[in-house]
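Peer 1: got a sequence here, can you model it:
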Amino acid sequence: MLRLFVALDLTEEVRQRLAGLAGGVPGARWTEPESMHLTLRFIGEVPEDQAMDIDAALAEIRAPAFTLTFDGVGMYGSARRARVLWAGVERNEALAHLQVKIESALVRCGLPAEERKFSPHITLARLKDAPTDRIGRFLSDRGLFRTGPMPVEHVTLYRSHLGNGGAVYEALREYPLDSV
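Peer 2: I've put the predicted structure just below:
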């Protein structure tokens, strides 16, 4: 069985800008810059033959290359029990269309449709018992975070290896987007 997901890779410049947001929240487990990505669809555990079908389906997707701007920070969970700190993505129709095409291709491969609404973000940190005042300060101090446009020229199929130190991501294949 292979644990897979489809994601956008980040440029080194964007990774470093995002990594620069880290700090100031006790109990936060910050994402390493080399592990940062924008998940388009978590697939989960699939047998190898289905992984081959997924690879073939992703290779057939045609979508234009585009640019993406990261904008703002936020959290998932409640104010009393935040679970994740994230960096947001400026609304982007090309990204939304690409995600729909990927979702459709994966459903054709026999995967169940994703029930959650697509909410593009970069996970900055996972939280456990972090003080709410420090989370609030983190969000207000970094609320104006914004990057310049980042080129998106391919989509990547990743395999996730779970271990004691967290997940390790292995890029299996890149699927180029069409030049504009």
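Peer 1: can we go C-alpha only for contacts and neighbour counts from here?
Peer 2: Noted.
Peer 1: residue furthest from the geometric center of this structure?
Peer 2: Asp133 (26.5 Å; CA atoms, centre = their mean).
Peer 1: for Ser160, see how far away the residue minimising distance to the centre of the chain is.
Peer 2: In the chain, the residue lying closest to the centroid (CA atoms, centre = their mean) is Leu38, at 2.2 Å. Computed as CA to CA, to the nearest Å, the Leu38 to Ser160 distance reads 14 Å.
Peer 1: what about Glu13, neighbour count?
Peer 2: Counted by other CA atoms under 10 Å, the residues lying close to Glu13 total 12.
Peer 1: another sequence for comparison is provided below:
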Amino acid sequence: LGEIERSRLIAIQSSLEDVSKLTKPFSLEIAGAGAFPGKNRPRVFWLGMSVEKESPLFGIQQWIEEAMAVLEFEKENRRFSPHLTLGRVKFNADFSGIFQYLEKHPFPSIAFTVDHVSLIQSHIKPSGAEYTMLSEYRF
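Peer 2: Below is the predicted model of the structure:
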């Protein structure tokens, strides 16, 4: 969301509280691993999600995106791609060994329950991003 004023932060927190009241815990499954934008020049390593079209995750994402649009935040141009970020790459290197390993040893499926949404602030520093949880909203 970028730099935001305190008044907008309060509005965001209110929106997240609203969505948490309308949501019940649900299950997701980690399935597979990969990199954005791709294997040739990876910038982000991730674990993928096996998500049904009917999953509450898509409803939550859409609801939050619409709530942020009302607060005049720009909508994301990219298609929503549920994943867990493992790490970011700051340099060019040969990661082919990692991808060869993952092809021979696929990441196991792991199911887990989603029971909250968190608002997290990032501080960009020369050493990398540092994250602070501002608030958590349980379903």
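Peer 1: re earlier: and the residue farthest from the centre of the first structure, what pairs with it in the second structure?
Peer 2: Counting by TM-score structural alignment, Asp133 of the first structure corresponds to Ser96 in the second structure.
Peer 1: what's the distance between that match and Asn40 of the second structure?
Peer 2: Separation of Ser96 of the second structure from Asn40 of the second structure (CA to CA) stands at 8 Å.
Peer 1: now the lengthiest helix in the first structure: buried residues?
Peer 2: Secondary structure of the first structure per DSSP state H: the longest helix is helix 93-108. Within helix 93-108 of the first structure, the residues scored as buried using 16 or more other CA atoms under 10 Å are 95, 98-99, 102-106.
Peer 1: and the contacts of it?
Peer 2: 40-41, 54, 57-58, 61, 63-64, 66, 68, 113-114 (CA atoms under 8 Å, 6 or more residues apart in numbering).
Peer 1: just the residues you listed now: which is nearest Pro120 of the first structure?
Peer 2: Taking CA to CA as the measure, Pro120 of the first structure lies nearest Leu40 of those, at 7.4 Å.
Peer 1: for the closest one, which non-adjacent residue is spatially closest?
Peer 2: Leaving aside its sequence neighbours, Leu40 of the first structure sits nearest to Ala7 (CA to CA, 6 or more residues apart in numbering; 5.0 Å).
Peer 1: likewise Leu85 of the first structure?
Peer 2: In space, Leu85 of the first structure is closest to Met75, 4.4 Å off (CA to CA, 6+ apart).
Peer 1: show me what contacts the counterpart of Val168 of the first structure in the second structure?
Peer 2: The alignment partner of Val168 of the first structure in the second structure, by TM-score structural alignment, is Glu130. Each residue near Glu130 of the second structure by CA under 8 Å, 6+ apart is listed here: 122-124.
Peer 1: between those, which is nearest Val114 of the second structure?
Peer 2: For the contacts of Glu130 of the second structure, the nearest to Val114 of the second structure is Ser122 (21.8 Å; CA to CA).
Peer 1: do you know how far the closest one is from Leu134 of the second structure?
Peer 2: Relative to Leu134 of the second structure, Ser122 of the second structure is positioned 10 Å away (CA to CA).
Peer 1: all set now, cheers.
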